[in-house]
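In: okay, here's the prediction I keep looking at, along with the sequence it came from:
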Amino acid sequence: MKVLLTGFEPFGRWQRNPSGEVARHLDGATIIDVEITGLVLPVSFKRASAPLIAAIDALQPDVVLNLGQGDPVGVRVERVAVNRCVAPAGGDNDGYDPQGQPVVAGGPETYPATLPVPEIVELLSNVKFQVAASDSAGEFLCNYVMYTTLHHIASQQLPCRAGFIHASPLREEVPDLTNGKGMRLKKWIEFTEAVVYLLRTSLSPAG
């Protein structure tokens, strides 16, 4: 099985982005017989899709697992991506500030994740992560990348499954937060490896 694992560069006030660090850390790793290719994407509506689509086409993965930094507490396994782009104040890392434009003109309003969301939530809960399924990946780059991934797979009829997981900022980046908020990079790597293990043992290559 081949997995394309994507994360992001830092953005906004954040000096680090754990999703990108996990993608770099696991690039070239093998879990059981799963070959992982990591890809760090720019936080840019205009520049993120080209390397993402190129990697999918070149690698022909069985799974695309997109990661992104989310809320200060816990892990969110996303169920759906929406065809809408909205940037926060200041825009993306290029300063681009879309306010409601579609990800893909004429594309479906939504795409559901094609990974086993309930099983991922159950697994991470069993290994003591604070985790929940989510029906909103936002409208910034995380949603953009999730939608772009699922749209490319669907439009090209690729034998590939995909989904998105949000998790907390690095604890070192949120020292003002207490009660366990924020997550160590080690824990980011642990939950990602656990999800890859689950996918290997529960999914046969799509076809």
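Out: Sure, I can see it.
In: from here on, contacts and neighbour counts on C-alpha atoms
Out: OK.
In: against which helices or strands is the longest helix along the chain packed?
Out: Counting residues, the longest helix found in the chain (DSSP state H) is helix 185-202. Packing contacts for helix 185-202, counted by 3 or more CA pairs under 8 Å, 6 or more residues apart in numbering; DSSP states H and E, involve helix 18-26, strand 30-31, helix 117-126.
In: the second one packs against which elements?
Out: Other helices and strands packing on strand 30-31, by 3+ CA pairs under 8 Å, 6+ apart, are helix 185-202.
In: and the first one, by the same measure?
Out: Contacts defined by 3+ CA pairs under 8 Å, 6+ apart place helix 18-26 against strand 2-8, strand 34-41, strand 63-69, helix 185-202.
In: make CSV from these and add distance to Glu78 to it.
Out: Below are the helices and strands packed on helix 18-26 laid out as CSV (distance: least, CA to CA, whole Å):
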stretch, distance to Glu78
strand 2-8, 15
strand 34-41, 19
strand 63-69, 10
helix 185-202, 14
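In: what's the closest of those to Tyr147?
Out: Among the helices and strands packed on helix 18-26, the nearest to Tyr147 by CA to CA is strand 63-69 (10.5 Å).
In: from the chain's centroid, how far away is that closest one?
Out: Averaging C-alpha positions (CA atoms, centre = their mean, to the nearest Å) puts strand 63-69 2 Å from its chain's average.
In: for comparison:
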Amino acid sequence: MKILVTGFDPFGPDKINPAIEAVKRLPDTIKGATIVKVEIPTIFNKCAEVVHDAIAREKPDYVLNIGQAGGRFGLTPERVAINLDDGRIADNAGYQPLNHTIHEDGANAYFTQLPIKAMAHAIREAGLPSTVSNTAGTYVCNHIMYQTQYMRDKEFPQIKAGFMHIPFLPDQVTNRPNTPSLSLADDVRGITAALEAIVEFDGKADLDTVEGTIA
């Protein structure tokens, strides 16, 4: 089994992005699965080109995109991506789409194929906060989740794909009072636990338990 794991580069005012820093530190193999790590730019459309090339080159069984969600307490596997770009800020190329449809011939939304409940459960079993999230936002994180699902729908039906958000690092919240953070070591541990769940649940149904929140 091969799992492609991507992480975004820094964006906005931050000089670091926990997504790529954690991805770079993942083990090369997890429970026998080969882990392929790729950095992607925080740029609408360009990030999808990089992921497309990596899928075509590596031919993974699974794709897990990782992104930063400042303000969240835990690691949150995403359930769904929507066909909308609506940037609260410009991306790293200066582009800020507003109410923009990603693909006219795409579904309004795509649901993940990953065992997100098992992933959240495994992360909590590792001693870290995690819940299933039902919104990936409308910025580049949702964009790449949607784009990867669109690739699966149109070109790579053999893959299973999804997205997970992780919190700020402690260094990122020194000037952001009352904002939660998680250490880089814990990010790596949590993502590893999620990947272990993906391997363990390969070919199986996801957990039939409540793993989200009331919101």
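Out: Received it, and whenever you're ready, just let me know what you need. Since the model is a prediction, treat every value here as computed from it, not as a measurement.
In: out of the helices and strands packed on helix 18-26 of structure 1, nearest to Pro169 of structure 1?
Out: strand 63-69 (5.7 Å).
In: for that closest one, give me the average deviation versus structure 2.
Out: With mean CA distance after the TM-score superposition for structure 1, strand 63-69 of structure 1 departs from structure 2 by a mean of 0.5 Å once superposed.
In: now that strand against helix 185-202, angle please.
Out: 160 degrees (axes from the mean of the first three to the mean of the last three CA atoms, to 10 degrees).
In: and strand 63-69 of structure 1, which stretch of structure 2?
Out: Aligned by TM-score structural alignment, strand 63-69 of structure 1 falls on residues 62-68 of structure 2.
In: so what touches that stretch?
Out: With CA atoms under 8 Å, 6 or more residues apart in numbering as the test, stretch 62-68 of structure 2 has contacts from 2-8, 17-20, 23, 141, 144-145, 159-168.
In: contact partners of the longest helix of structure 1?
Out: Met1, Pro18, Ser19, Val22, Ile31, Ile32, Val34, Ile120, Leu123, Leu124, Ala167, Leu170.
In: could you do stretch 12-23 of structure 2 as well?
Out: 5-11, 37-39, 66-68, 89, 91-92, 166-169, 172, 184-185, 187-188.
In: follow-up on the earlier one: save the helices and strands packed on helix 18-26 of structure 1 as JSON lines, and put in mean neighbour count too.
Out: Output for these, formatted as JSON lines (neighbours: other CA atoms under 10 Å):
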{"stretch": "strand 2-8", "mean neighbour count": "25"}
{"stretch": "strand 34-41", "mean neighbour count": "21"}
{"stretch": "strand 63-69", "mean neighbour count": "25"}
{"stretch": "helix 185-202", "mean neighbour count": "17"}
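In: so for Thr178 of structure 1, which of the ones you listed sits nearest?
Out: Across the helices and strands packed on helix 18-26 of structure 1, closest to Thr178 of structure 1 is helix 185-202 (CA to CA), at 16.9 Å.
In: that closest one vs strand 2-8, what angle?
Out: Using the same axes, to 10 degrees, helix 185-202 of structure 1 lies at 150 degrees relative to strand 2-8.
In: roughly how far is helix 185-202 of structure 1 from the heart of the chain?
Out: 13 Å.
In: that helix: average distance to aligned residues in structure 2?
Out: Helix 185-202 of structure 1 sits 1.0 Å off on average (mean CA distance after the TM-score superposition for structure 1).
In: read off where that helix ends up in structure 2.
Out: By TM-score structural alignment, helix 185-202 of structure 1 lines up with residues 184-201 in structure 2.
In: tell me how far Asn108 of structure 2 lies from Pro77 of structure 2.
Out: Relative to Pro77 of structure 2, Asn108 of structure 2 is positioned 20 Å away (CA to CA, to the nearest Å).
In: neighbour count: those two, which is higher?
Out: Taking neighbours as other CA atoms under 10 Å, Asn108 of structure 2 and Pro77 compare with Pro77 leading, 32 against 14.
In: tell me the contacts of the more buried one?
Out: If you count contacts by CA under 8 Å, 6+ apart, Pro77 of structure 2 has them with Ile116, Met119, Ala120, Thr131, Val132, Ser133, Gly162, Phe163, Met164, His165.
In: repeat the analysis, applying 7 Å as the threshold.
Out: If you count contacts by CA atoms under 7 Å, 6 or more residues apart in numbering, Pro77 of structure 2 has them with Ile116, Ala120, Val132, Ser133, Phe163, Met164, His165.
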